[in-house]
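Undergrad: Using only what follows, build the 3D model:
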Amino acid sequence: MTSTSHDPGSRDRDTGRDETPEERADRRWGELLQELRVAQTGVQILFGFLLAVVFQPRFAELSDTDRAIYVVTVMLGSATAAALIGPVSYHRLVTGRRLKPQTVTWASRLTVLGLVLLLCTMCSTLLLILRVAVHNSLALWLVVGMALWFLACWFVFPALALARSSREAEK
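TA: The predicted model follows:
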């Protein structure tokens, strides 16, 4: 995604904006930070809940399978937090070195990875909770249904919007 030229007043093909690559990187960074704030808050609340579960009296009653699901869920939650907090660290360590466009690219990749990990964390959390709540195979089917809904909301709907936009741009 490059602009038509490097003149400060050039019109960017991809955004329809008059901005330099640096201005575009600044704008994209600001947008990414807003997205990360939403995701990070949810992850931190979920992760805090997961950390507290092990100290509840009923934790001792969990089956070996449920304990394994719990451990996987906590590890996924940790990986999710790392991926979604990673862009902030990345930016802080390279700031002032004229790497903003590259920083935005890598931060975007970490954010998408964080969303995939969040999907896995949410499904694993749901599986654990529903196994304890319903005590049967219905839990797995409920999680599969919810995973499909997450996939649709987070990835399929945006992909469809991109495909539609591309078709309209070709006309």
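Undergrad: Only C-alpha atoms from now on, for both contacts and neighbour counts.
TA: OK.
Undergrad: mind listing what's buried in stretch 36-56?
TA: Judged by neighbour count (16 or more other Cα atoms under 10 Å), stretch 36-56 contains these buried residues: 36, 39-40, 43, 46-47, 50.
Undergrad: Would you format those residues as TSV with distance to Asp12 and secondary structure included?
TA: Conversion of these to TSV gives the following (distance: Cα to Cα, whole Å; DSSP: H, G, I helix; E, B strand; the rest coil):
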residue	distance to Asp12	secondary structure
Leu36	25	helix
Ala39	29	helix
Gln40	31	helix
Val43	35	helix
Leu46	39	helix
Phe47	40	helix
Leu50	45	helix
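Undergrad: okay, those residues in CSV with distance to Leu113 next?
TA: Shown next, in CSV, are these (distance: Cα to Cα, whole Å):
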residue, distance to Leu113
Leu36, 12
Ala39, 12
Gln40, 13
Val43, 13
Leu46, 17
Phe47, 17
Leu50, 20
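Undergrad: before we move on, which element is the most centrally placed residue in the chain in?
TA: Nearest residue to the geometric centre of the chain (Cα atoms, centre = their mean): Leu115, 2.1 Å. Element membership of Leu115, judged by DSSP states H and E, is helix 100-134.
Undergrad: Following up with a second sequence; could you model it the same way so I can compare the two?
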Amino acid sequence: MARQTGGHRDSTPALPVQRHGREETSEERADRMWADLLQELRVAQTGVQILFGFLLIAVFQPAFTDLSDTDRTLYVTAVVLGAASTGALIGPVCLHRVVAGRRIKPQAVALASRMAKTGLAMLAATTTVTLLLLLRVALADTLAAWLTAALAAWLITVWLALPAWARHHYAPRK
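TA: Have a look, this model is predicted:
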């Protein structure tokens, strides 16, 4: 459903006002959700910056020349995913700067939330590929693959399955 905002048609619906728990307007909710998102991004950005920094300097190490073609492919994949993760996790800050003062914070929060979710998914992929690369260098390929699969399962559990379960389990009953 399109609505009129500041002279522009907007097809993005405003965030609904929550009628249970907090009593807040759509704008107050957007302000709170934006502050929450920024706190979450601070944690994720630190992790992605450390991981991406490690990946950027790895290419300049003498042992890098000894990597197999498969390991070089893993390295390039990890670097590209790391760059994409960084972009997605910093993107909400850029979005906020561009749209600040336009009275579209609820829509900006929704877009920034999507960027953050995408960035976290890419960070999980970056972490997984980086671990596989490191473990392939340190261990036998089969063991490296099993340990990496275990980590990937762990990340899926704590970053996706557990939050989805909590959202469903603790959602208010209508």
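Undergrad: Aligned to Ala153 of the second structure, what sits in the first structure?
TA: Ala153 of the second structure is assigned Leu148 in the first structure as its aligned equivalent, the criterion being TM-score structural alignment.
Undergrad: Count the residues that sit near the aligned residue in the first structure for Glu24 of the second structure.
TA: For Glu24 of the second structure, the aligned residue in the first structure is Glu19 (criterion: TM-score structural alignment). Residues within reach of Glu19 of the first structure, counting by other Cα atoms under 10 Å, total 19.
Undergrad: likewise Leu151 of the first structure?
TA: Leu151 of the first structure has 14 neighbouring residues, counting by other Cα under 10 Å.
Undergrad: so where is the helix holding Leu115 of the first structure in the second structure?
TA: Taken onto the second structure by TM-score structural alignment, helix 100-134 of the first structure occupies residues 105-139 there.
Undergrad: Report the distance from the matching stretch to the chain centre.
TA: Put simply, stretch 105-139 of the second structure sits 5 Å off its chain's centre (Cα atoms, centre = their mean, to the nearest Å).
Undergrad: The first structure: helices as residue ranges?
TA: Taking DSSP state H to define them, one finds helices in the first structure at 21-53, 64-94, 100-134, 138-151, 157-170.
Undergrad: Out of those, flag the one nearest Ser3 of the first structure.
TA: Closest approach to Ser3 of the first structure among these is made by helix 21-53 (7.2 Å; Cα to Cα).
Undergrad: other SSEs contacting that closest one?
TA: When contacts are defined as 3 or more Cα pairs under 8 Å, 6 or more residues apart in numbering; DSSP states H and E, helix 21-53 of the first structure sits against helix 64-94, helix 100-134.
Undergrad: how big's the offset between that helix and the second structure?
TA: Mean deviation of helix 21-53 of the first structure from its aligned counterpart in the second structure after superposition (mean Cα distance after the TM-score superposition for the first structure): 0.3 Å.
Undergrad: Just want the angle from that helix to helix 100-134.
TA: In terms of direction (axes from the mean of the first three to the mean of the last three Cα atoms, to 10 degrees), helix 21-53 of the first structure departs from helix 100-134 by 20 degrees.
Undergrad: who's in contact with Ala58 of the second structure?
TA: Applying Cα atoms under 8 Å, 6 or more residues apart in numbering, one finds that Ala58 of the second structure lies in contact with Phe64.
Undergrad: To which residue of the first structure is it aligned?
TA: Counting by TM-score structural alignment, Ala58 of the second structure lines up with Val53 in the first structure.
Undergrad: Okay, that match and Arg37 of the first structure: tell me how far apart.
TA: With distances defined as Cα to Cα, to the nearest Å, the gap from Val53 of the first structure to Arg37 of the first structure amounts to 25 Å.
Undergrad: same check, this time on Val104 of the first structure
TA: Relative to Arg37 of the first structure, Val104 of the first structure is positioned 15 Å away (criterion: Cα to Cα).
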